[in-house]
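Colleague: Sharing a sequence plus its predicted fold:
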Amino acid sequence: MYLIFVMTGVLLYSSITRTVFNLPLVWSVEFSQFTMSAYYLLGGAYAMLMRGHVRMDLFYDTWSSRKQGVIDAITDLCLIFYLVVLLIGAVSSIEYAVQYNQVARSAWGPPLAPVKIVMGLGILLMLLQSISTFFKDLAKARGKSIV
């Protein structure tokens, strides 16, 4: 959660140097994008753990606990499939970035391997949390509880 403060500080610093000193920074926006990506990807698994994701519960609250568990387990399986595909792509992208020393095509030109590694780590953590949530929802669908 502290990455938000880092990103805000960098953007504030960039704004001050641009307006007060007429000195634009070539790295600030891209660095902020990398910081926000890390925040978003690493925070996804934590939000799942805390059940903090927004849920549309037009019908959900009226269903029995078992039916909620069944629907949640099906949704978890879809999410797990999606995250596995993302992880395969992330690993491929990380391998490419490391092997060829890939850099961003910008004036700053930072190496992309660190941000892609963070991306892969975030996807992996969310996949692990999704698997854990799947088993909890499966138990709920069977009428049991896993804490």
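Modeller: Perfect, thanks for sending it. No experiment lies behind these values; they were computed from the predicted model shown.
Colleague: From now on I want contacts and neighbour counts done on CA atoms only, so please keep to that.
Modeller: Noted.
Colleague: For burial, what's the neighbour tally of residue 8?
Modeller: 14 (other CA atoms under 10 Å).
Colleague: how about it, secondary structure?
Modeller: Secondary structure, DSSP: H, G, I helix; E, B strand; the rest coil: residue 8 is helix.
Colleague: which residues of this protein fall in helices?
Modeller: For the chain, the helices defined by DSSP state H occupy 3-19, 28-49, 65-99, 113-141.
Colleague: Included below, for side-by-side comparison, is a second structure:
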Amino acid sequence: MPRFLVRYVQIVETINRTFGRVAMYLLFVMMGIMVWSMITKFAHIPALWTLEMAQFTLVAYYMLGAPWTMQSEVNVRMDLIYARFSHKGRALTDALTVFFLMTYLGIMLYGAFDSTVYSYTYNERNPTAWRPVLWPLKSIITFSFALMLLQATALLIRDIATLRGEKI
């Protein structure tokens, strides 16, 4: 494989691994928020922001962790037939099906970007008592779809290298 493609895969996977490891700690942030919610409820001064903030943190956790999950290949697969394929057979199957994934991610990225721009332009807020602005969360979602699309491209490059008998 050309050096620039190998370097591309290395850079994308380093970025996704870094964001995935950071996202891993968002569970502790969410637990802290929920503990604070419990404490304030016992003190009879419930905080309005805790439930939504926990939900937003969970969204960030899932979305920022998704590219790392793709990279690590720990996502759930229905591999009734796939498991019986050879290493190159799996690479061929993955190389063909990744185009569907990339199409889906491209459409999702387009929609997420459009929604983020709208949210930022009009200062969109969640219609609740706390009324937080939504553009930060939507920005994280957009960024995550971009990372997933980059990771799908890196997976395609890896699969092509496998089919050529090379290893990245």
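Modeller: Looks like it came in fine. As the structure is a prediction and not an experimental result, all values here were calculated from the model.
Colleague: Please work out the TM-score for the two chains.
Modeller: Here the superposed chains carry a TM-score of 0.92, computed using TM-score structural alignment, normalised by the length of the first structure; 145 aligned residues with a CA RMSD of 1.2 Å.
Colleague: which of the helices of the first structure is buried the deepest?
Modeller: Comparing the helices of the first structure by mean neighbour count (mean count of other CA atoms under 10 Å), helix 113-141 comes out on top with a mean of 20.
Colleague: what's the angle between it and helix 65-99?
Modeller: With axes from the mean of the first three to the mean of the last three CA atoms, to 10 degrees defining the directions, helix 113-141 of the first structure sits at 160 degrees from helix 65-99.
Colleague: Check which helices and strands helix 113-141 of the first structure sits against.
Modeller: Under the contact criterion of 3 or more CA pairs under 8 Å, 6 or more residues apart in numbering; DSSP states H and E, helix 113-141 of the first structure touches helix 28-49, helix 65-99.
Colleague: could you redo those helices as JSON lines and give each row distance to residue 17 of the first structure?
Modeller: Shown next, in JSON lines, are those (distance: least, CA to CA, whole Å):
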{"stretch": "helix 28-49", "distance to residue 17 of the first structure": "11"}
{"stretch": "helix 65-99", "distance to residue 17 of the first structure": "32"}
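Colleague: Minimum distance to residue 142 of the first structure: which of the ones you listed has it?
Modeller: Nearest to residue 142 of the first structure, of all those, is helix 65-99, at 6.6 Å by CA to CA.
Colleague: what range in the second structure matches that closest one?
Modeller: Mapped onto the second structure using TM-score structural alignment, helix 65-99 of the first structure covers residues 87-121.
Colleague: which one is the residue most central in space within the first structure nearest to, not counting chain neighbours?
Modeller: Among the residues of the first structure, the one closest to the centroid is residue 41, at 1.8 Å (CA atoms, centre = their mean). Of all residues not flanking residue 41 of the first structure in the chain, residue 122 sits nearest, at 4.8 Å (CA to CA, 6 or more residues apart in numbering).
Colleague: got the angle between the helix or strand where residue 16 of the second structure lies and helix 50-72?
Modeller: Here residue 16 of the second structure, judged by DSSP states H and E, is contained in helix 3-24. Put simply, helix 3-24 of the second structure runs at 150 degrees to helix 50-72, going by the same axes, to 10 degrees.
Colleague: what packs against helix 3-24 of the second structure?
Modeller: Counting contacts by 3+ CA pairs under 8 Å, 6+ apart, helix 3-24 of the second structure packs against helix 50-72, helix 135-163.
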